[in-house]
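[1] Could you work out the structure for the sequence below:
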Amino acid sequence: MRKIEISTSVTVFSNVSELPVDDKILMGKAVDARKNAYAPYSKFNVGAALLLDNGEIVLGSNQENAAYPSGMCAERVAIWKAGSTFPGVKIKKLAITASSTIAKVDKPVGPCGACRQTLSEFEINQKSPFDVIFMGEVGEVVKTASLLSLLPFSFDSSYL
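    Next up is the predicted model:
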C-alpha cells in the first residue's frame, strides 16, 4: 500500500479588477453571456466565455426547462458550440461567472462535475492545458492553468 498526495495550485484574485487585462475582458464576455441564461427554476444564472487559439470568443449560458434535469450548463453550451463551429481549434482560456436572482453569489463558482468531465476531454484531445477562470457575481476570482487540475483521476477514452 502507498499513500499519495494530490494538490492543485490556483491563483486567487480579490476581485475582477485585479485580473490581467485579457482575462478581465474574457470575464466581461462571460458576464454578458450570463445575462442570456434561461434559469426560471433554479434562479441561478451562469455565463461562460471560451477564448480559442484563432482569437474567437465563444459564449454560453445555462438553459433550463420544465424537465429540470435535462437543462444544460453554460460551460457545455459554450464548448460544444466551439467544437461544432470551430472544430480542431484549441481552447486557450475559459471564464465562468454565476449570479442568482434570489441571493448574492459572492464566492467563486467552478464548473460542475459533468462540465469538468466534458471540458477535460477537450483538454486531453488538444494535448495542451487551458486556463480556467471562475467567479461568482462579485468577490474573489480563481484562476488555474489547467482544467485537469480540477479533476484528478479523470476518466478518458483510454479506458474504453
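[2] From now on I want contacts and neighbour counts done on CA atoms only, so please keep to that.
    Will do.
[3] Where do the strands of this structure begin and end?
    Using DSSP state E, the strands found in the chain span residues 11-13, 44-52, 57-61, 91-100, 131-135, 141-144.
[4] and of these, who's closest to Ala78?
    Among the strands of the chain, strand 57-61 comes nearest to Ala78, with 4.2 Å by Cα to Cα.
[5] elements contacting the closest one?
    Contacts of strand 57-61 with other secondary structure elements, assessed using 3 or more Cα pairs under 8 Å, 6 or more residues apart in numbering; DSSP states H and E, are made with helix 21-34, strand 44-52, helix 74-85.
[6] Tell me how far Lys104 lies from Lys81.
    Lys104 sits at a distance of 29 Å from Lys81 (criterion: Cα to Cα, to the nearest Å).
[7] Settle it for me: which of those two has more neighbours?
    When neighbours are counted by other Cα atoms under 10 Å, Lys81 comes out ahead of the other of Lys104 and Lys81, with 16 against 12.
[8] Proceed likewise with the subsequent sequence, for comparison:
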Amino acid sequence: MKLINITSELELYDALEEMPQDVFDLMQKAFDARDNAYAPYSQFNVGAAILLENGEVVIGSNQENASYPSGLCAERTAFFYAGAKYPGVRMKKVAISAKSLKHAVAAPVSPCGACRQVMAEYEVNQEENIELYFMGETGKVLKAKSVKDLLPLIFDRNIL
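    Next up, the predicted model:
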C-alpha cells in the first residue's frame, strides 16, 4: 500500500471589494442572476456568471421544480447556456453567489458535485483552466484557479 496525498490550493479574500474590478463586476452579475432564481422549495437562491474569452457574460440561476430531480443548479444552467449559445468559445472566469431567504449566508458556498463534473468537462475540452470565484450573500470570497482544485480526480473523456 502506498499513501497518496492530494491537495488543492485556494485563495481566500475577506471581501468582494478586494477582488480585481473584472471579478467584482462579474460577481455583481452573479448577484443579479441569484436574485432571479426560481427556488420556492429550498428558498436558497444561487446565481452564476461566466466571463467568456469573447467578452460576453452568460448568467444562470437555480431553477427548482416540484419534482425535485427535475430542477437545475445555477452553474449548470449557465454552463449549458454558454455551450449552446457560444460553442467553442472558452470560458475564462466564473462567479457564483448563494443567498438563503431563511438565514444569512456569509460563508463561501461551493458548487455541488454534479456542477463540478460539468465544469470539469468544459475545462478539459477547452484545454485551459477556468477560474472560479464563489461566495455567500456577503463576506469572504474563495478563488480556485481551476476546476481541478475542486474536483482533483476528475472523470473525463480520457478515461473512456
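[9] Need the TM-score from the superposition.
    The TM-score (TM-score structural alignment, normalised by the length of structure 1) is 0.98; 160 aligned residues with a Cα RMSD of 0.7 Å.
[10] and the helices and strands packed on strand 57-61 of structure 1 as JSON lines, adding distance to Ser157 of structure 1?
    Compiled in JSON lines, these are given as follows (distance: least, Cα to Cα, whole Å):
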{"stretch": "helix 21-34", "distance to Ser157 of structure 1": "30"}
{"stretch": "strand 44-52", "distance to Ser157 of structure 1": "23"}
{"stretch": "helix 74-85", "distance to Ser157 of structure 1": "17"}
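[11] Deepest in the core, which of the ones you listed is it.
    Per-stretch averages of neighbours, counted by mean count of other Cα atoms under 10 Å, single out strand 44-52 among these, with a mean of 26.
[12] and the angle for it with strand 131-135?
    Orientation note: strand 44-52 of structure 1 sits at an angle of 160 degrees relative to strand 131-135 (axes from the mean of the first three to the mean of the last three Cα atoms, to 10 degrees).
[13] now strand 44-52 of structure 1: which residue numbers in structure 2?
    For strand 44-52 of structure 1, the aligned range in structure 2 is residues 44-52, judged by TM-score structural alignment.
[14] Could you tell me how far the matching stretch lies from the centre of the chain?
    Using Cα atoms, centre = their mean, to the nearest Å, the distance from the centre of stretch 44-52 of structure 2 to the centre of the chain it belongs to is 6 Å.
[15] give the contact list for the residue lying closest to Asp32 of structure 2 once chain neighbours are set aside.
    Beyond its immediate neighbours in the sequence, the residue positioned closest to Asp32 of structure 2 (Cα to Cα, 6 or more residues apart in numbering) is Gly47, lying 7.3 Å away. By Cα atoms under 8 Å, 6 or more residues apart in numbering, the contact list for Gly47 of structure 2 reads 30-35, 37, 59-62, 74-75, 96-98.
[16] quick one: which of those residues is nearest Val147 of structure 2?
    If you rank the contacts of Gly47 of structure 2 by distance to Val147 of structure 2 using Cα to Cα, Glu75 comes first, at 12.3 Å.
[17] The closest one -> structure 1?
    Across the two structures, Glu75 of structure 2 finds its equivalent in Glu75 of structure 1, going by TM-score structural alignment.
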